[in-house]
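Asker: Fold the following, please.
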Amino acid sequence: MDITAISLVLFGSTFGLIFRMFIQNNLKINIGFNIQNTSIVNFIASFFLGILLALNLTNNNLLLLFYIGFLGCFSTFSSFIYQLFVLLQKRKFMHLFFHYFEVIIISFICFYLGYYLMQIIK
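Answerer: Okay, here's the model as predicted:
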């Protein structure tokens, strides 16, 4: 990797981290049940991923900046796995089951919405 590629990944990851921390510390959504902030971040990241895939980017610098840098630091897959592990340890199997499907299904819907919106706009 050259210095340009490293700089793009660092720049994208810095903004991804700042955006994630902002959402995790400031955003609360309650739609009949409480959605954890980590889940919200994953939903937004999935939406952005759908948009980026629909744009069919071929510029390697943009891929490094957005896919690897921004989305790599913005999304919180490891936090999602940790939350599942904690629920498993506490033997809260129903919460684990619903949280797993909540994140997977809603993330996929958000991804598809981003992708579909870009298909309409193109």
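
Asker: switch to C-alpha atoms for all contacts and neighbour counts from now on
Answerer: Fine.

Asker: so how far is Asp2 from Ser107?
Answerer: From Ser107 over to Asp2 the distance is 33 Å, taken as C-alpha to C-alpha, to the nearest Å.

Asker: okay, which residue is most central for this protein?
Answerer: Centroid-nearest residue in the chain, with C-alpha atoms, centre = their mean: Ala45, separated by 2.7 Å.

Asker: Okay, and it sits in which element?
Answerer: helix 37-55 (DSSP states H and E).

Asker: let's see this one next to it:
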Amino acid sequence: MDKFAFIHILAGSTFGLILRLFIKYNFKINQGTYYNNTLIVNVLSSLFLGICVALSPTNNNFLLLFSVGFLGCLSTFSSFIYQLFNLIQKRKYLNLIFYYIEVFVLSFLFFSLGYFIILILKN
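Answerer: Predicted structure coming up:
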């Protein structure tokens, strides 16, 4: 990896982290599942990734900046896994199953939504 690729990933991840922390500390929603902030950022990341895939940019620097850096840091896979682990430790197996399904289904639906919106707008 060259130094410019590294700089693009670093810049994108910085903004992804800032947005994730902004959502974490400013959108404390206590409806639905216990872990709504993680769900919000994962769904937003999936939507943006669907849009990025549909646009199919050929600029490698943009892909590194946006999809690898920004979206990679915005999404919270490690937080998701940690929250699943906490639910196992608390023996809340039903909550674990619902949370797992909720995150994956909504993330997939929003990825598809972003992808198909761009395809529709292109035509």
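
Asker: Which one of Ser107 and Asp2 of the first structure is surrounded by more residues?
Answerer: More neighbours surround Ser107 than the other of Ser107 of the first structure and Asp2, with 21 against 6 (other C-alpha atoms under 10 Å).

Asker: where's the more buried one, which helix or strand?
Answerer: helix 93-121.

Asker: mind checking what Phe77 of the second structure lines up with in the first structure?
Answerer: In the first structure, the residue equivalent to Phe77 of the second structure is Phe77, according to TM-score structural alignment.

Asker: do the same with Gly50 of the second structure
Answerer: Aligned partner of Gly50 of the second structure by TM-score structural alignment: Gly50.

Asker: how close does that match get to Asn34 of the first structure?
Answerer: If you measure Gly50 of the first structure against Asn34 of the first structure using C-alpha to C-alpha, the figure is 25 Å.

Asker: what do you get for Ile106 of the first structure?
Answerer: 14 Å.

Asker: Which one's more surrounded, these two?
Answerer: Ile106 (17 against 9).

Asker: I'd guessed the more buried one sits against Ile44; true?
Answerer: No. Using C-alpha atoms under 8 Å, Ile106 of the first structure makes no contact with Ile44, being 10.1 Å away.

Asker: coming back round to it: how about the helix holding Ala45 of the first structure: buried residues?
Answerer: 37-52, 54 (16 or more other C-alpha atoms under 10 Å).

Asker: swap in stretch 21-39 of the second structure?
Answerer: 23-24, 35-39.

Asker: okay, how far is it across it, tip to tip?
Answerer: End-to-end distance (C-alpha to C-alpha), stretch 21-39 of the second structure: 13 Å.

Asker: sorry, back to before: pretty sure the residue nearest to the centre of the first structure contacts Gly72?
Answerer: No. Look at Ala45 of the first structure against Gly72 with C-alpha under 8 Å: they stay out of range, at 9.2 Å.

Asker: neighbours of Thr58 of the first structure, just the number please.
Answerer: Thr58 of the first structure has 8 neighbours, counted by other C-alpha under 10 Å.

Asker: swap that for Leu63 of the first structure, sorry
Answerer: Neighbours of Leu63 of the first structure (other C-alpha under 10 Å): 17.

Asker: Find the nearest non-adjacent residue to it, please.
Answerer: Leu57 (7.0 Å; C-alpha to C-alpha, 6 or more residues apart in numbering).
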